[in-house]
Structures are given as structure tokens and as C-alpha cells.
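Colleague: I'll drop the sequence and a predicted model, then ask my questions.
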Amino acid sequence: MINHQLFYNLLYSNINSVALISAQSNNITKDLAIHEA
């Protein structure tokens, strides 16, 4: 039970990290596009 909880916590935090990184990348891409325009 504890192992499953740790696994899900790790999985969930990884998903959150990926979502955060992709959101930041999208913002950077938008900023670059604005500067290029």
C-alpha cells in the first residue's frame, strides 16, 4: 500500500513537472514570436 502511494505521488509530481515545463516553453515561444514580429 505504501509503495503504491509513493509510486502514485512520484508519477503525479512527474506529470505536474512536465505540464509546468511545457507551459513555460509555450510562454518562451510566444515571447520569441512577439520579438520576431
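Modeller: Happy to help now that I have it. Computed from a predicted model, the values in this text were never measured in an experiment.

Colleague: use CA for all of it now, contacts and neighbours both
Modeller: Will do.

Colleague: next one: the helix or strand that contains residue 4 to chain centre, how far?
Modeller: Assigned by DSSP states H and E, residue 4 belongs to helix 2-36. Put simply, helix 2-36 sits 0 Å off its chain's centre (CA atoms, centre = their mean, to the nearest Å).

Colleague: helices or strands next to that helix in the packing?
Modeller: Helices and strands touching helix 2-36, by 3 or more CA pairs under 8 Å, 6 or more residues apart in numbering; DSSP states H and E: there are none.

Colleague: take a look at this one as well, against the first:
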Amino acid sequence: DALYYVSSSEKIVESVSQSLQDKGIDAENIKHDILYGY
């Protein structure tokens, strides 16, 4: 399975992660890096 890496501010990471899950991507395949201070 593909892994999805999302790196941005917290709200964008949450939004993109939710969009991926809505499209059927398993949450375990979504990795994130929240950039605080942006």
C-alpha cells in the first residue's frame, strides 16, 4: 500500500488527512509532520 506524507501547519495537515481518509485511504497509511509556528 502507498504511504501519504503530509507536512504543513496543523490545520492543513488535519484537513488533508481527513480528505485522504474520505477518499478511502487508511489512516495508518497517512504520516504527518506538523510545522508549528507557520
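Modeller: That came through fine. Note that the structure is predicted; figures quoted are calculated from it, not measured.

Colleague: Any idea what the TM-score is?
Modeller: With the length set by TM-score structural alignment, normalised by the length of structure 1, the two chains reach a TM-score of 0.43; 18 aligned residues with a CA RMSD of 2.3 Å.

Colleague: List the buried residues of the helix holding residue 4 of structure 1.
Modeller: Across helix 2-36 of structure 1, burial judged by 16 or more other CA atoms under 10 Å covers no residue at all.

Colleague: Stretch 6-24 of structure 2 now?
Modeller: 6, 13, 16, 17.

Colleague: what's the third one in contact with, if anything?
Modeller: In this case it means residue 16 of structure 2. By CA atoms under 8 Å, 6 or more residues apart in numbering, residue 16 of structure 2 lies in contact with residue 6.

Colleague: And the strands in structure 2?
Modeller: Here structure 2 has its strands, by DSSP state E, at 4-8, 30-34.

Colleague: Next one: residue 35 of structure 1 from residue 28 of structure 1, what distance?
Modeller: Applying CA to CA, to the nearest Å, the value for residue 35 of structure 1 to residue 28 of structure 1 is 11 Å.

Colleague: and what of residue 34 of structure 1?
Modeller: 10 Å.
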